[in-house]
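Student: this one's structure only:
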């Protein structure tokens, strides 16, 4: 593999190399996290997306499904099957709002609330597996949050306006 000195300008062809794609590096890291979470969450009987739903509910309590989706950046088509499986497992319950039939609230059951205690060790296991110090994890998360915001804004700028 040839390397370009930091001071030398990159060639256009270099930008098309797989190892130069930040999106690939982020995707590879996400897949590695997914594999680790699959192992760590097995004892809890949760998939990673289900774990994320539970994190939102443990943090915020009962919420309209729309709000859960906003927290997780998931649309209802992706979120509804997750909630259905969590409900079948007895961890959450969904209820239609009496005031607005279109709104469904999701709440933890007693079993779902109790699972939180067992889940407390998950973040420590994941953090340890990264090999990073806590400050490095916080810095990385902060940078990724900033990147996400910047990319969201760039996507909005690129979206053609409706005519």
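Tutor: Thanks, I have the structure now. Keep in mind the model is a prediction, meaning the values are calculated, not measured.
Student: Please make it C-alpha for all contacts and neighbour counts, starting now.
Tutor: Fine.
Student: now the helices for the chain?
Tutor: Using DSSP state H, the helices of the chain run over residues 22-41, 48-60, 65-72, 76-88, 110-119, 121-130, 134-158.
Student: contacts for the shortest one?
Tutor: Going back to what we said before, that points to helix 65-72. 52, 53, 56, 57, 75, 76, 79, 103, 104, 105, 106 (C-alpha atoms under 8 Å, 6 or more residues apart in numbering).
Student: One more pass at 10 Å, please.
Tutor: Helix 65-72 is contacted from outside by 49, 52-57, 60, 62-63, 73-80, 83, 94-95, 103-107, using C-alpha atoms under 10 Å, 6 or more residues apart in numbering.
Student: Any buried residues in that helix, and which?
Tutor: Under the neighbour-count criterion of 16 or more other C-alpha atoms under 10 Å, helix 65-72 has 65, 66, 68, 69 buried.
Student: What is the nearest of those to residue 45?
Tutor: residue 68 (20.4 Å; C-alpha to C-alpha).
Student: ok, structure two:
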């Protein structure tokens, strides 16, 4: 018989399950704003730095243009974003926040924060988990 770890002892499965629970938590909160979890991540990136290219945004979110472009188009149609082609280089498309995204930011971040508080994650626990996940992510990226 082969040696293997059962499902409940697999780190990959624990991360997968946790990610799924986080996605559900965020999706429930964001639904009232007409946003999906990936769209919220786009807003987070643009709230940090507005007016970046689609390529830069994809790099920040680790998403390809095939995934990101339709999402941006939907968000533009719903009044969250605006795309603008570069005048100097037509291959570059910049993404800008619309007024709606700026105006709704306080309400969205408040609702998300309130929902996170229901998880009863203490600040030091949050910081430690984030640190450990970032270290794990670096190790996985650097494995080759």
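Tutor: Cool, got the structure. For clarity, every value in this text was computed on a predicted model and none was experimentally measured.
Student: Distance of residue 71 of the first structure relative to residue 90 of the first structure?
Tutor: 22 Å (C-alpha to C-alpha, to the nearest Å).
Student: In the first structure, point out the residues matching stretch 56-74 of the second structure.
Tutor: Stretch 56-74 of the second structure corresponds to residues 67-85 in the first structure, going by TM-score structural alignment.
Student: show me what contacts the spatially most central residue of the second structure?
Tutor: Compute the mean C-alpha point of the second structure, and by C-alpha atoms, centre = their mean the closest residue is residue 41, 2.9 Å away. Residue 41 of the second structure makes contacts with 35, 47, 60, 61, as judged by C-alpha under 10 Å, 6+ apart.
Student: Quick one: these as JSON lines, columns for distance to residue 129 of the second structure too.
Tutor: Formatted as JSON lines, the contacts of residue 41 of the second structure follow (distance: C-alpha to C-alpha, whole Å):
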{"residue": "35", "distance to residue 129 of the second structure": "26"}
{"residue": "47", "distance to residue 129 of the second structure": "24"}
{"residue": "60", "distance to residue 129 of the second structure": "21"}
{"residue": "61", "distance to residue 129 of the second structure": "20"}
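Student: Out of the residues you listed, which two sit at the greatest distance?
Tutor: Longest span within those, C-alpha to C-alpha: 35 and 60, 19.0 Å.
Student: Surely residue 92 of the second structure touches residue 85?
Tutor: Yes: judged on C-alpha atoms under 10 Å, residue 92 of the second structure makes contact with residue 85 at a distance of 5.9 Å.
Student: anything in contact with each of the two?
Tutor: residue 53.
Student: quick one on the thing from earlier: which of the contacts of residue 41 of the second structure sits closest to residue 12 of the second structure?
Tutor: residue 61 (20.4 Å).
Student: which ones are touching the aligned residue in the second structure for residue 141 of the first structure?
Tutor: Residue pairing (TM-score structural alignment): residue 141 of the first structure is matched to residue 130 of the second structure. With contact taken as C-alpha under 10 Å, 6+ apart, residue 130 of the second structure is in contact with 124, 136.
Student: Look up how far residue 121 of the second structure lies from residue 130 of the second structure.
Tutor: The value you get for residue 130 of the second structure to residue 121 of the second structure, if C-alpha to C-alpha is used, is 12 Å.
Student: cool, and residue 94 of the second structure?
Tutor: For residue 94 of the second structure, the distance to residue 121 of the second structure - C-alpha to C-alpha - is 37 Å.
Student: Of those two, give the one with the bigger neighbour count.
Tutor: residue 94 (17 against 12; other C-alpha atoms under 10 Å).
Student: Residue 8 of the second structure -> the first structure?
Tutor: Checking with TM-score structural alignment, residue 8 of the second structure has residue 19 as its match.
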